[in-house]
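Asks: with the input below, show me the fold.
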Amino acid sequence: MTTPGQPPAGAALPPRAAALVLRGRTVGATSAAIMAIVNRTTDSFYSGARQADDTEALRAVERASLEGAEIVDVGGVRAGTGPEVTVAEEIRRTVPFVERVRAEFPDMLVSVDTWRSEVAREVLGAGADLLNDTWAGHDPGLVEEAGRAGAGVVCSHTGGAVPRTDPFQVRYPVPLDAPAGTDPRDGVVLDVLATLAAAARRAVACGVPRESVLVDPTHDFGKSTWHSLHLLRSTGRLTGLGFPVLMALSRKDFVGETLDLPAEDRLEGTLAATALAAWMGATVFRAHDVRATRRVLDMTAAVRGDEAPARVLRGLV
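Replies: Okay, the predicted model is just below:
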């Protein structure tokens, strides 16, 4: 019989990335953890994630908790192009809400999706556990705020793109010093690995606990659909960095372009990508659809042998 947490005898499984530890709490040690998305915006690309109203947003947090999310990721600015949102407005959208989540859902870990150090300082003061810097250190002061607070941070990759811009004719050539015969598609993987390794080292140097540093290949950001697909199939290489790996795949454009579907119809494609990344060892999944994602992650963990089934009666009784 397989022991939970151990692969089946004779199976060659991709290694799991490290678990994530935030404020002394460990998540993603066996089955991967879920970071539920709550956007305090009216213009996020997926309508199901727009929760500008406080009551609606708190209901979304409660629902995410009941459906199996360990982290909620609060965003105050649409990631893509759109009307300007000032620092003051982003703080207004996020800080009071973080305080309410902290008070009403004390067991829920709180992440805030921001690239601004001014916002980071305020949300950390309000009780946030993690800063999700999806714009790859554009504001170098953000990781310093995380270090001072002993909070976690997400190190991401955008290929040099600046906040709230869309990729345009991006290319990642294979470095000249790469071994002969390197797959031409690996240019993006090598760039991601180098960027994330450097960002993670800086985070630790700034005082962020090593086990609280998440690395995210950041699908779609500064990438074409070909790049994102190749990064997904290369998930196992990311786990070799030695940090917990975040996958933000949910309903993204690379899924939509692959299947020729709008955001509202991308659930199945997202779940297929989720299962593959979980099989290859990713630690945390940022998700719009928590219940479905939880089931996919738990099933994948059971097939890997990382967790036992919830019950086993068939053929035994």
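Asks: use CA for all of it now, contacts and neighbours both
Replies: Will do.
Asks: once you drop chain neighbours, what's closest to Ala52?
Replies: Arg40 (4.2 Å; C-alpha to C-alpha, 6 or more residues apart in numbering).
Asks: can you pull the contacts of the one you found?
Replies: Applying C-alpha atoms under 8 Å, 6 or more residues apart in numbering, we find Arg40 in contact with Arg50, Gln51, Ala52, Asp53, Ala57, Val74, Gly75, Gly76, Val77, Arg93, Thr94.
Asks: isn't the last one right up against Val74?
Replies: Yes - at 6.9 Å, Thr94 and Val74 qualify as touching, with contact defined as C-alpha atoms under 8 Å.
Asks: next, show the common contact partners of those two.
Replies: Arg40, Val112.
Asks: okay, the two: which has more neighbours?
Replies: Higher neighbour count among Thr94 and Val74: Val74, with 29 against 24, using other C-alpha atoms under 10 Å.
Asks: in this protein, which spans are strands?
Replies: Under the criterion DSSP state E, the chain contains strands at 20-22, 25-27, 33-39, 71-75, 109-113, 130-132, 152-155, 213-215, 246-248, 284-287.
Asks: reformat those as JSON lines; add distance to Thr274.
Replies: Putting the strands of the chain into JSON lines (distance: least, C-alpha to C-alpha, whole Å) gives the following:
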{"stretch": "strand 20-22", "distance to Thr274": "18"}
{"stretch": "strand 25-27", "distance to Thr274": "17"}
{"stretch": "strand 33-39", "distance to Thr274": "11"}
{"stretch": "strand 71-75", "distance to Thr274": "17"}
{"stretch": "strand 109-113", "distance to Thr274": "20"}
{"stretch": "strand 130-132", "distance to Thr274": "19"}
{"stretch": "strand 152-155", "distance to Thr274": "19"}
{"stretch": "strand 213-215", "distance to Thr274": "16"}
{"stretch": "strand 246-248", "distance to Thr274": "8"}
{"stretch": "strand 284-287", "distance to Thr274": "8"}
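Asks: what about Leu66, distance to Arg294?
Replies: 11 Å (C-alpha to C-alpha, to the nearest Å).
Asks: neighbour count winner among these two?
Replies: Ranked by neighbour count (other C-alpha under 10 Å), Leu66 and Arg294 place Arg294 first, with 20 against 12.
Asks: quick one more, to check against the first:
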Amino acid sequence: MLERRHHDPDQHPRLAVPALRSPLHRLGSGDAFDFSRRVAVMAIVNRTPDSFYDGGATFGLQSAVDAVLAAERAGADIVDIGGQPFAPGQELSEAEEIERVVPVIRAVRERTNVPISAETYRARVADACIAAGAGIINDTSGLRDEDLARAVAASDAQLVITHSVAAPRAELARPEYNDVVGEVRAFLQARAGRAMELGVRDDQLIIDPGHDLNKNTLHTLELTRRFDEISSLGFPALAAVSNKDFIGETLDREKHDRVAGSLAAAVTCILLGARIVRMHNVPEAVDATRMTEAILGLRAPAYTRHNA
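Replies: Just a heads-up that it's a prediction; the model follows:
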């Protein structure tokens, strides 16, 4: 009978996971998530009428709740709920953003303990989301509002710090970098340091280099191929690559024909140290992630009958 042994990736440096300052992170009310042994799939549910990908299919409250529960059934480890897009446009008021996101969090919390991420860059919205049951605040502004860090520091929630340089919902035409990866890395290192000065613990911090956010396709491809330079900062690194324009432009594919490209980008980032992948197509992303975990030696096969 074939012995099923857990492979130690540290025996093979080419497959070694990044050294983390704090591998264990509490993503919600359940057990701590060990990012040294697992990769999290973060599903996306946008309660917006103009969502980038689904065009408003989950704008209704019940539709949004159903989408969260479906993502959990499909194997998502985290569900990210957003109330307004990153793309340029009119900002919602704080009250409007809270009204979109908090009822979804409350309704989901009545049904399941799946870790919930709330995408916001505002401290008051973050406070409301944490009070409703969100375990992660996903800030795509690069910690523009430092009170947001203070709100997270006063809780047990996680904080995702994302690289972006334009003001929220503002356009940055023709972004330029001398070394996009070096500049993104330095930005994230500085903002993570500032968050810790404001009281956020290192086991509450996650970093995101911001694929496509204030970057063109060439910038984002460079960021993807050098993702290990981001993960080497020692915080769990998030790769938000799903169906983005850099994939469409690289492959000449419209939004709903980018699944294969999204999976290739996600797997590349995992192999280079990403510990969270933020994805629209959950079943496919879960399979790709679990297969990559097995290749890295982080997960045993479900069974081993072939030639056994």
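Asks: now do the contacts for the residue nearest the centre of structure 1.
Replies: In structure 1, the centroid-proximal residue (C-alpha atoms, centre = their mean) is Leu246; its distance is 3.7 Å. Counting by C-alpha under 8 Å, 6+ apart, Leu246 of structure 1 touches Val154, Leu214, Val215, Asp216, Pro217, Ala282, Thr283, Val284, Phe285, Arg286.
Asks: quick one: the single longest helix found in structure 2 aligns where in structure 1?
Replies: Counting residues, the longest helix found in structure 2 (DSSP state H) is helix 180-197. Matched against structure 1 by TM-score structural alignment, helix 180-197 of structure 2 falls on residues 188-205.
Asks: hmm, back to that, any idea what the residue nearest to Ala52 of structure 1 aligns with in structure 2?
Replies: Taking TM-score structural alignment, Arg40 of structure 1 has Arg47 as its aligned residue in structure 2.
Asks: returning to that earlier point: of the strands of structure 1, which is nearest Asp298 of structure 1?
Replies: Proximity to Asp298 of structure 1 (C-alpha to C-alpha) singles out strand 33-39 among the strands of structure 1, at 9.7 Å.
Asks: mean shift of that closest one relative to structure 2?
Replies: Superposed on structure 2, strand 33-39 of structure 1 shows a mean distance to its aligned partners of 0.7 Å (mean C-alpha distance after the TM-score superposition for structure 1).
Asks: now that strand, how far from the centre of its chain.
Replies: Here strand 33-39 of structure 1 is found 8 Å from its chain centre; the criterion is C-alpha atoms, centre = their mean, to the nearest Å.
Asks: next: stretch 286-303 of structure 1.
Replies: 14 Å.
Asks: what range in structure 2 does it sit on?
Replies: Stretch 286-303 of structure 1 lines up with residues 278-295 of structure 2 when matched by TM-score structural alignment.
Asks: what's that stretch in contact with?
Replies: For stretch 278-295 of structure 2, the surrounding residues in contact (C-alpha under 8 Å, 6+ apart) are 38-39, 41-44, 71, 74-76, 238-243, 259, 263, 267, 270-271, 299-301.
Asks: picking up where we left off before, dump the contacts of Leu246 of structure 1 into a markdown table; add neighbour count as well.
Replies: Listed next are those as a markdown table, based on neighbours: other C-alpha atoms under 10 Å:
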| residue | neighbour count |
| --- | --- |
| Val154 | 28 |
| Leu214 | 29 |
| Val215 | 30 |
| Asp216 | 26 |
| Pro217 | 27 |
| Ala282 | 31 |
| Thr283 | 28 |
| Val284 | 30 |
| Phe285 | 27 |
| Arg286 | 22 |
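Asks: the helices in structure 2, which residues?
Replies: Counting by DSSP H, the helices of structure 2 are 61-73, 94-109, 123-132, 146-153, 180-197, 217-225, 227-231, 245-251, 259-271, 282-295.
Asks: mean per-residue distance, the fifth one versus structure 1.
Replies: Spelled out, that is helix 180-197 of structure 2. Mean deviation for helix 180-197 of structure 2: 1.2 Å (mean C-alpha distance after the TM-score superposition for structure 1).
Asks: now that helix against helix 217-225, angle please.
Replies: 70 degrees (axes from the mean of the first three to the mean of the last three C-alpha atoms, to 10 degrees).
Asks: helices and strands around helix 180-197 of structure 2, which ones?
Replies: Contact analysis of helix 180-197 of structure 2 by 3 or more C-alpha pairs under 8 Å, 6 or more residues apart in numbering; DSSP states H and E lists strand 158-162, strand 205-208, helix 217-225, helix 227-231 as its packing neighbours.
Asks: give me the aligned partner of Ala151 of structure 2 over in structure 1.
Replies: By TM-score structural alignment, Ala151 of structure 2 lines up with Glu145.
Asks: show me the contacts for the aligned residue in structure 2 for Pro7 of structure 1.
Replies: By TM-score structural alignment, Pro7 of structure 1 lines up with Pro9 in structure 2. For Pro9 of structure 2, the contact set (C-alpha under 8 Å, 6+ apart) comprises Leu15, Ala16, Val17, Leu296, Gly297, Leu298.
Asks: returning to that earlier point: what residues sit buried inside the match of helix 180-197 of structure 2?
Replies: The neighbour-count check on stretch 188-205 of structure 1 (16 or more other C-alpha atoms under 10 Å) flags 188-193, 195-197, 199-200, 202-204 as buried.
Asks: before we move on, back to that, in structure 1, which of the contacts of Pro9 of structure 2 remain in contact?
Replies: Among the contacts of Pro9 of structure 2, the contacts conserved in structure 1 (both residues aligned by TM-score structural alignment, their matches' C-alpha atoms under 8 Å) are Leu15, Leu296, Gly297, Leu298.
Asks: would you confirm that the last one contacts Val17?
Replies: In other words, Leu298 of structure 2. No - assessed by C-alpha under 8 Å, Leu298 of structure 2 is found out of contact with Val17, at 9.2 Å.
Asks: which of these two has more residues huddled nearby?
Replies: Higher neighbour count among Leu298 of structure 2 and Val17: Val17, with 26 against 20, using other C-alpha under 10 Å.
Asks: on that earlier part again, and which of the contacts of Arg40 of structure 1 is nearest to Pro163 of structure 1?
Replies: Nearest to Pro163 of structure 1 among the contacts of Arg40 of structure 1, with distances taken as C-alpha to C-alpha, is Val77, at 10.4 Å.
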